[in-house]
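Colleague: No sequence on hand, only this structure:
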C-alpha cells in the first residue's frame, strides 16, 4: 500500500510534497494509517485531534493515544476539547453535524493562524460508497451522487482510492496500533447501518463494487461539468441583479424558452435551500405576488420576473432620531441632517424640508396598513398602497421601503417621494437637508 500511496502522491497530489500539512487524526484506523503513510514519505505534517467529550474516558484515551503517537513519530500535535453537546443544543444541530462543524472550523482556524497549506483527512473508498448511498436514500440531485471530492479548497483526501480492506491489511502487516470508536458499532446512525448491514451484502453480490462505483462517480462528475456549463449560459440569458442589489431577477419569458425549465431552476436555486420544485415551476404562470420560501430565501412572482432575495430578519425595528443627530446609520444606508441656506438641485436620495414643521424625535419605520401621505407636487393625499401600485413596485420593493416620519405624519418615502406638508416655502426660516448615502 505504501508504494501505491507514493504513486498516488506523485501522480495526483505532487503539490503536497512541498507543502505544510495538517493531518486530521481521530486515533482510528484510517487516520492512523494516513499519518504513518505521510510520515513514511517524509511529508511535512503535523497532527490535529478533536476531543468532542462524547464518550467519557474513551474520548480521553483517544486523546492520550494521539499524543503518544505524535511523540513516537516526533510530530507536532494540536489538541482541542469541545463541549459538543451544548454546542449542538445551542445551534439546534444533531451531535454528528455539531461535531463536523466544530472540527472543520477549528482545522480552518489552525490553518490560517499557523500557515498550513492543506488539511488532510482519511476518507477512503468505502466512505465514498457510504456517502453515495446516504445521498441516494435521502433524494438528491446529480451533485449529491458525484462522491467525496479528492480536493476541496484546502481539504485533501489522498486515501480516497483505497478500500477499508486495504487499510486493514496494511495495519496487520505493519502491526500498527489504533483506537476503535465504540460508537462505530452502533447501527442507530444511518452511515453505520449501511456499513455493517447493507454494504457487505452488496460486496458479496458484486466483489468489484468499489471499482465500479469509482467509474460511475467519474462519469457522473463529467456529466456535472456539462450541467455547470449549461447553468452558466442560463445565468447569462435569464438572470440580472436589481438596481438596489438586494435581489436577483429571473426573466420568465427567457426561462420558458428552455425545454426543461424545472431542471434549470433546480440547478440554479438548489443551494438556496428550496425543496418545493413543483411550486416553483408553477410560479412561472402564477399571478404577481405569489411566493415560495426556503429557510433563508424566497422567490416572488412579479409580473415578468421571479425575484430571488434573502430573508432578512430583525431589520424592521423603528429608529428614533433626535434633533441633535447629524447623521444616523440605518439598515439601508446613512442619513445625514444638515441645515441649509437654500435649495440646490433635488435628487431622489435627498430632500429639503421646513425644519420648524418637524416634531422631534423623528421616526424611521417600515410601512403600516392604512398609511397615507401627501406626495410632493400633487394636490391632496394618497394611500401609500395606491402610490406603490402606481409606481409598479414589486412586493419585495414595497417591503424594502422605509419611511421618515414626524409623529404620525410621513415626511419622506425614503429615496422615492417627499411629503408636501413639509416642503420649503417662502415663509420657511430654517431649511433642513436630509440626505441618504
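Modeller: That came in fine, so what should we check first? Quick caveat, the model's predicted, so the values are computed rather than measured. Numbers count the residues shown, from 1 in each chain.
Colleague: all contacts plus neighbour counts: C-alpha atoms, from now on.
Modeller: OK.
Colleague: Please enumerate the helices of the stretch 101-250 of the chain.
Modeller: Using DSSP state H, counting those that start in this stretch, the helices of the stretch 101-250 of the chain run over 125-138, 164-174, 190-193, 199-205, 209-238.
Colleague: Give me the buried positions along the helix or strand containing residue 36.
Modeller: Element membership of residue 36, judged by DSSP states H and E, is helix 29-40. With burial defined by 16 or more other C-alpha atoms under 10 Å, the residues of helix 29-40 counted as buried are 29, 30, 31, 32, 33, 34, 35, 36, 37, 38, 39.
Colleague: I figured the fourth one was touching residue 23, is that so?
Modeller: Same thing as residue 32. No - applying C-alpha atoms under 8 Å, one finds residue 32 not in contact with residue 23, separated by 9.7 Å.
Colleague: With distance to residue 397 and mean neighbour count as new columns, can the helices of the stretch 101-250 of the chain be given to me in JSON lines?
Modeller: Listed next are the helices of the stretch 101-250 of the chain as JSON lines, based on distance: least, C-alpha to C-alpha, whole Å; neighbours: other C-alpha atoms under 10 Å:
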{"stretch": "helix 125-138", "distance to residue 397": "37", "mean neighbour count": "18"}
{"stretch": "helix 164-174", "distance to residue 397": "55", "mean neighbour count": "13"}
{"stretch": "helix 190-193", "distance to residue 397": "45", "mean neighbour count": "16"}
{"stretch": "helix 199-205", "distance to residue 397": "53", "mean neighbour count": "13"}
{"stretch": "helix 209-238", "distance to residue 397": "20", "mean neighbour count": "14"}
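Colleague: now those in JSON lines, with distance to residue 301?
Modeller: JSON lines is the format used below for the helices of the stretch 101-250 of the chain (distance: least, C-alpha to C-alpha, whole Å):
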{"stretch": "helix 125-138", "distance to residue 301": "30"}
{"stretch": "helix 164-174", "distance to residue 301": "50"}
{"stretch": "helix 190-193", "distance to residue 301": "39"}
{"stretch": "helix 199-205", "distance to residue 301": "46"}
{"stretch": "helix 209-238", "distance to residue 301": "15"}
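Colleague: Please compare the first structure with the one that follows:
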C-alpha cells in the first residue's frame, strides 16, 4: 500500500511533495494508517486532533492516544477541546454539522499560524460510496452524486483510491494500534445506518459493488464536465458583468429548454436554496428580490441582477462642515476651495476654463451659492433637481429612469445637498443652479 500511495501521489498529487502537511487525525484506523504511510514516505507532517467532548472519558482517551502517537513518531501534534453540543444549540445546528464547522475553522487557523500548505484527510473509497448514497436519499444534483472531491482548495484526500479493506489489511500486517469509536457501530446516524444496513445488502447483490460504483462515478463526472461546458457557454450568452453586478437577460433565459435548471446551475454557487422563488422572478414585477446569506437576486425590467449583499452600516446622512478637505464615510470625497483672481480678465478667463469641471467623478461649484454644513444623503421619493444641460427641473427618480439605471445602481447613489437643494447627484449630474459662471469669485471643487 505504501508503494501504491507513493505512485498515486507522484502521478496525481505531485504538489504535496516538499510541502508542509497537516493530517486531521481522530485516532481511528483510517487516520492512523494515513499518518503512518505519510511518515514512512518522509512527508513533512503535523497532526491535528479535535476532542468534541461527546463521549466523556472515551473522547479524552482518543486525545491522549493521538498525543502519544505524535510523540512516538516525533511529529508536531495539536489538540483542542470543543463544547460541541453547546455550540450546536447556540448556532441551531445538528451535532455533526457543528463538529464539522468547529474542526474545519480550527484546521484553517492552524494552517495559517503554522504556514502549513495542505490539510490531509483520511477519506477512502467506501466513504465516497456512503456519501453518494446519503446524497441520493436526500435529493441532489450531479455535484452531490459525484461526492467527495480528491482536491478541494487546500484540502487533499490521498486515500480515495483505497478501500476500507485495504486499510484494514495494512493495519493488521503492520500491527498498528488505533482507537475504536463505539458510536461508529450505532445506527443512530444516517451514515452508520447506510454503512451497516444498506451497503451489506448491495454487496450481496453485487460483490463487485465498489468497482462498478466507481465506473458509474467516472461516467457521472464525465457527464458533469459536459454540463459545466454547456453552462459556461450559456453564461457567456445570457449574462454581462457591470462593476459589482451580474445581469442575466430574462428573454434569453426564457428561451432555454428548462430555465429553472439553468438558473440553478448558473446560481448554485451563491447560496440560494428557494429555487421556485428564483424561477418566479422571471415573471415577477420589477423590484422583486430573492436572498441567500451572501447574495441577492433582483428583478429589474428585462434582467435579473445578482449582487453581493453589502454589510456596510446604513448611514442616513452626513454633515460636511466648512473647511473639510476629505471624508471617507460613507463614500470618499475630497473638497478644495479655489479663489479666482481678478487682476486680469484674460487670466481669469483662462483659469476658469481650466478649473470648471462637470463629470461623474468631479465637479466645480460656485462656493458663494452654497450654505454650510452641506449634507450627504440617499435620495428619497419626491426629490428633484435641475440637471445641468437640461431645461427645467426633473425628479431624481425620472432622471434615473432616463439614464436606464438599475435598481441596485439607484440604491448606491448619494446626493450632495445645500439646505434641501441638491447640488450633485454624485457620480451622475451637477445641478444647474450651482454651476460656475463668469461672475464666480470662489470655486469649491468636489472629487469622488
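Modeller: Cool, the structure landed. Small disclaimer: the values here were computed from a predicted structure and weren't measured.
Colleague: follow-up on the earlier one: what's the angle between the helix holding residue 36 of the first structure and helix 164-174?
Modeller: Calculated by axes from the mean of the first three to the mean of the last three C-alpha atoms, to 10 degrees, helix 29-40 of the first structure forms an angle of 60 degrees with helix 164-174.
Colleague: Tell me which stretches of the stretch 201-350 of the first structure form strands.
Modeller: For the stretch 201-350 of the first structure, applying DSSP state E, counting those that start in this stretch gives strands covering 239-241, 248-251, 291-293, 297-302, 305-310, 319-321, 327-330, 333-340, 350-354.
Colleague: can you put these in JSON lines and add mean neighbour count and distance to residue 407 of the first structure?
Modeller: Shown next, in JSON lines, are these (neighbours: other C-alpha atoms under 10 Å; distance: least, C-alpha to C-alpha, whole Å):
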{"stretch": "strand 239-241", "mean neighbour count": "16", "distance to residue 407 of the first structure": "36"}
{"stretch": "strand 248-251", "mean neighbour count": "20", "distance to residue 407 of the first structure": "35"}
{"stretch": "strand 291-293", "mean neighbour count": "19", "distance to residue 407 of the first structure": "34"}
{"stretch": "strand 297-302", "mean neighbour count": "23", "distance to residue 407 of the first structure": "33"}
{"stretch": "strand 305-310", "mean neighbour count": "22", "distance to residue 407 of the first structure": "31"}
{"stretch": "strand 319-321", "mean neighbour count": "16", "distance to residue 407 of the first structure": "11"}
{"stretch": "strand 327-330", "mean neighbour count": "14", "distance to residue 407 of the first structure": "18"}
{"stretch": "strand 333-340", "mean neighbour count": "14", "distance to residue 407 of the first structure": "18"}
{"stretch": "strand 350-354", "mean neighbour count": "23", "distance to residue 407 of the first structure": "15"}
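Colleague: for the ones you listed, which one sits closest to residue 59 of the first structure?
Modeller: strand 297-302 (39.5 Å; C-alpha to C-alpha).
Colleague: whereabouts in the second structure does the closest one align?
Modeller: Aligned using TM-score structural alignment, strand 297-302 of the first structure spans residues 295-300 in the second structure.
Colleague: what about the matching stretch, how far off from the first structure?
Modeller: Once fitted to the first structure, stretch 295-300 of the second structure is off its aligned match by 2.5 Å on average (mean C-alpha distance after the TM-score superposition for the first structure).
Colleague: what does that stretch rub up against?
Modeller: Contact partners of stretch 295-300 of the second structure, identified using C-alpha atoms under 8 Å, 6 or more residues apart in numbering, comprise 270-272, 278, 281-282, 284-291, 304-309, 406-407.
Colleague: re earlier: now the strands of the stretch 201-350 of the first structure as TSV including distance to residue 385 of the first structure?
Modeller: As requested, the strands of the stretch 201-350 of the first structure are exported to TSV (distance: least, C-alpha to C-alpha, whole Å):
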stretch	distance to residue 385 of the first structure
strand 239-241	25
strand 248-251	23
strand 291-293	19
strand 297-302	16
strand 305-310	20
strand 319-321	22
strand 327-330	23
strand 333-340	24
strand 350-354	22
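Colleague: Of all those, which one is nearest residue 54 of the first structure?
Modeller: That would be strand 297-302 among those, by C-alpha to C-alpha, at 34.6 Å.
Colleague: Turn the buried residues of helix 29-40 of the first structure into TSV, columns for distance to residue 170 of the first structure.
Modeller: Formatted as TSV, those follow (distance: C-alpha to C-alpha, whole Å):
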residue	distance to residue 170 of the first structure
29	10
30	10
31	13
32	11
33	8
34	11
35	13
36	10
37	10
38	14
39	15
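Colleague: what's the most distant pair in the residues you listed?
Modeller: Maximum distance among those (C-alpha to C-alpha): 15.4 Å, for 29 and 39.
Colleague: just to revisit the earlier point, and the angle from whichever helix or strand comes after the helix holding residue 36 of the first structure to helix 29-40?
Modeller: For helix 29-40 of the first structure, the following helix or strand on the C-terminal side (DSSP H and E) is strand 45-51. Using the same axes, to 10 degrees, the direction of strand 45-51 of the first structure lies 160 degrees away from that of helix 29-40.
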